[in-house]
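**Student:** Structural data only, the sequence is not supplied:
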């Protein structure tokens, strides 16, 4: 299943591969980790709290890292946070997360697992069981098959906890003074940090301790915003289990201006085609800033580094070829080659380079709506979701930002009529990069 070609790197140690691709931000011990990953095949974990029913592109960075680790023989432990999701991680947030019902959390966990199955090869017979409290270690039913990942849900050991036992045996290892200095808590102090959220570090640290104790998980990976939680887990495992474990965090996927990538006008860039269409997904990567092309090629594709450097070195109009390759490769990875080809065709048609309108975002409407006087153009673009209000629609026209069937719209009161459709289709363009087809 692994999508990574053998020629992705000349290195044989996955640490060097991750370093070469620019993923690694912080580690607890560079030399020890590089040696460990070079001489052993280890279990490592990344946690995903089920805050939605789908993964977004921010999660995808972590998925790619697990794919690299699996490629080089290590065992990914995908930790789905059915327990920690009950609380919510305060890291990187200025407000408290919306509380979810247990049913919603479970549904989200199930959706996450289905998406992970697309990218990672699991040993479905492996199971973890038995942890019924702080004093009751769990166990794995078998050693995972070589090269296969495993999946656990921390609800299996967090929900049965006795609060008094947990505070006595785990809470005693944490200094409140040190916790308050952690970045994940510091930025919340002004607006208020609930005691509920204050528990999160203890719970995530306990996750690491349980997995290190019960099935020899040796490393935790995460985004750079998880550094304080990773350190908490390492320290707790040392104190409570006398085991040495390690941590590594990765650069968040940000633009050259320091803003998080994967945000669109509609919200997050989702990996589910029903929430973000393959065309929209493709277009996002096709339109990244010139300064971000090299970083995206490094981190989000499996092209060899010499090819990444060649593409990133292109200038001016030639750089658009690199963006097209980037968009195609990432869309192929997430949605498959067929959908990537369709998205590419749609994009080429939209930008006048050939291709078919069949693959652009399309809305089917009743022909009767365009008979007679037809429909006002502003009403139409608002209906299609291209503008949020009539006022924004009028402004778009006044600024020369709306094109219908290849003609710039200058009349705010223009009507769209059935005779304007060619073969039942009408192409509408808002700004330079937003295209939509109306079909009757």
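**Tutor:** On my side now, so go ahead. Predicted model only: the values in this text are computed from it and were never measured.
**Student:** Going by C-alpha atoms from here, please, whenever you check contacts or count neighbours.
**Tutor:** OK.
**Student:** Need the contact partners of the strand or helix carrying residue 228.
**Tutor:** Using DSSP states H and E, residue 228 maps to helix 227-241. By Cα atoms under 8 Å, 6 or more residues apart in numbering, the surrounding residues in contact with helix 227-241 are 170, 173-174, 182-184, 201-202, 204-209, 212-213, 220-222, 243-247, 249.
**Student:** mind listing what's buried in it?
**Tutor:** 227, 228, 229, 230, 231, 232, 233, 234, 235, 236, 237 (16 or more other Cα atoms under 10 Å).
**Student:** now swap in stretch 392-402 and tell me
**Tutor:** Buried residues in stretch 392-402, defined by neighbour count with 16+ other Cα under 10 Å: 393, 394, 396, 397, 401, 402.
**Student:** what about the closest residue in space to the second one that isn't next to it in sequence, distance to residue 436?
**Tutor:** The one in question is residue 394. The shortest distance from residue 394 to any non-neighbouring residue, by Cα to Cα, 6 or more residues apart in numbering, is to residue 412 (6.1 Å). Using Cα to Cα, to the nearest Å, residue 412 is found at 19 Å from residue 436.
**Student:** higher neighbour count, the two?
**Tutor:** Using other Cα atoms under 10 Å as the criterion, residue 412 and residue 436 rank with residue 436 on top: 21 against 15.
**Student:** Doesn't that one belong to a strand?
**Tutor:** Yes - per DSSP: H, G, I helix; E, B strand; the rest coil, residue 436 lies within a strand segment.
**Student:** pretty sure it contacts residue 360?
**Tutor:** Yes - in this structure residue 436 lies within contact range of residue 360 using Cα atoms under 8 Å: 6.5 Å.
**Student:** thinking again about what came up before, what about the residue nearest to residue 394, helix or strand, and which?
**Tutor:** Per DSSP H and E, there is no helix or strand for residue 412.
**Student:** again with residue 11
**Tutor:** Residue 11 belongs to no helix or strand when assigned by DSSP H and E.
**Student:** for comparison:
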């Protein structure tokens, strides 16, 4: 069931686009899937659990897969895991996810729904996207009936060979019955969408391969239905580091979790060797233009990075947010100004009597801990209002406030405005 390229390449627009842009990793039956997609508009889904009130950069590849699916004349389904979020996906995790209550899940659903509205066109037309919640069918299941009707179609022996489960057991780390059921729930989702929506394809990241294959096999056993699974590679940088984290934490897709400027700056800081790959994955620029940009070298590659940052910020936050983010960066790094639009953090209390710089750095997200803040200060990488700050005992005082804020910087690229309450 591992992807094996066809001699002439995919014929369907969707698979050809994914192949050219670097999305294809594994597929249960590439040739049959290609034929199905060539026969007319198809329906595919990707699932997203509601573990936070925003998705992050790590979700962008599956989101872009759904976007390309729609742009090539097909119907995408965004499945929100209102029910499965209560279990927690054990895939490639060392520990169980914290269990969420219904209030948290509802709050997270509202935040995540906003992301999809920027990337997909929803409506009533044949290829318009649909958003569904698996709590609609999983929430009312009778456990005994479910075990009797669905249980016989799953082999525990087979489930134990799943890579995510096997790794947890080999490390002798606990895997609860709650988590073990996750694979069954995801397979049941696929079955329901196939029956109700004619959805024959599940998309996902490579960490979902075992769960997706279980769904394909379950569909064959319970209904004699041919289903397909397709995954994209795990998002990593050329150095092998997992993508999606900044120094201050996750790179969120909602502006209330991460400002458009910080989002833009994250992409502007892409490594030289990753620019071409990221332009293919995260923008809709023509491949010829990407080929021109990715061969730029030295200072010229920075222009390609700005284009990458502009394009993905427009997709995620809109033109009205992308343009000011780009202009803010230009004014900081090229004109040496301190423009409005920088991330602003309100200090938790008044500056009267002084506020420790190390505490301010942690509050601003420029250091993960006070000890890290001290190392940065002693190392000479911290500036207050553009002036070097080398004293780890330094306190910010009222005199440091300029136009209502204090500009705190680490290195040349990280800036935050502190706004006293």
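**Tutor:** Happy to help now that I have it. These numbers were taken from a predicted model, which means no experiment stands behind them.
**Student:** TM-score of the superposition?
**Tutor:** Superposed pair, TM-score by TM-score structural alignment, normalised by the length of the second structure: 0.89. Supporting alignment: 408 aligned residues with a Cα RMSD of 2.5 Å.
**Student:** among the buried residues of stretch 392-402 of the first structure, which are in helices?
**Tutor:** When those are checked against helices (DSSP state H), the matches are 393, 394, 396, 397.
**Student:** any chance of those in TSV, with distance to residue 154 of the first structure too?
**Tutor:** Compiled in TSV, these are given as follows (distance: Cα to Cα, whole Å):
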residue	distance to residue 154 of the first structure
393	48
394	52
396	49
397	53
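**Student:** Just give the number of residues close to residue 419 of the second structure.
**Tutor:** With other Cα under 10 Å as criterion, residue 419 of the second structure counts 19.
**Student:** got a list of what it touches?
**Tutor:** Taking Cα under 8 Å, 6+ apart, we find residue 419 of the second structure in contact with 344, 345, 346, 347, 404, 405, 406.
**Student:** So which of those is the closest to residue 271 of the second structure?
**Tutor:** residue 344 (26.4 Å; Cα to Cα).
**Student:** What separation do you get for the closest one and residue 210 of the second structure?
**Tutor:** For residue 344 of the second structure, the distance to residue 210 of the second structure equals 43 Å [Cα to Cα].
**Student:** Likewise for residue 251 of the second structure?
**Tutor:** Look at residue 251 of the second structure and residue 210 of the second structure: by Cα to Cα, they are 27 Å apart.
**Student:** likewise residue 354 of the second structure?
**Tutor:** 55 Å.
**Student:** counterpart of residue 217 of the first structure in the second structure?
**Tutor:** Aligned counterpart of residue 217 of the first structure in the second structure: residue 199 (TM-score structural alignment).
**Student:** what stretch of the second structure lies opposite the helix holding residue 228 of the first structure in the alignment?
**Tutor:** Using TM-score structural alignment, helix 227-241 of the first structure lines up with residues 209-223 of the second structure.
**Student:** how much does the matching stretch stray from the first structure?
**Tutor:** Following the fit onto the first structure, the mean deviation recorded for stretch 209-223 of the second structure is 0.9 Å by mean Cα distance after the TM-score superposition for the first structure.
**Student:** what are the ranges of the helices in the stretch 101-250 of the first structure?
**Tutor:** For the stretch 101-250 of the first structure, applying DSSP state H, counting those that start in this stretch gives helices covering 102-119, 155-158, 163-169, 176-181, 183-186, 195-198, 200-215, 227-241.
**Student:** For the ones you listed, could you give me a markdown table that also reports distance to residue 304 of the first structure?
**Tutor:** Formatted as a markdown table, the helices of the stretch 101-250 of the first structure follow (distance: least, Cα to Cα, whole Å):
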| stretch | distance to residue 304 of the first structure |
| --- | --- |
| helix 102-119 | 19 |
| helix 155-158 | 39 |
| helix 163-169 | 48 |
| helix 176-181 | 41 |
| helix 183-186 | 36 |
| helix 195-198 | 42 |
| helix 200-215 | 34 |
| helix 227-241 | 29 |
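**Student:** most tightly surrounded among those helices?
**Tutor:** helix 200-215 (a mean of 23; mean count of other Cα atoms under 10 Å).
**Student:** Can you tell me how far the nearest residue to residue 57 of the second structure once chain neighbours are set aside is from residue 235 of the second structure?
**Tutor:** Spatial nearest neighbour of residue 57 of the second structure, chain neighbours left out: residue 244 (4.9 Å); criterion: Cα to Cα, 6+ apart. Going from residue 244 of the second structure to residue 235 of the second structure by Cα to Cα gives 8 Å.
**Student:** Quick check: neighbours shared by the two?
**Tutor:** Counting by Cα under 8 Å, 6+ apart, the common neighbours of residue 244 of the second structure and residue 235 are residue 58.
**Student:** out of the helices of the stretch 101-250 of the first structure, which comes closest to residue 305 of the first structure?
**Tutor:** helix 102-119 (21.5 Å).
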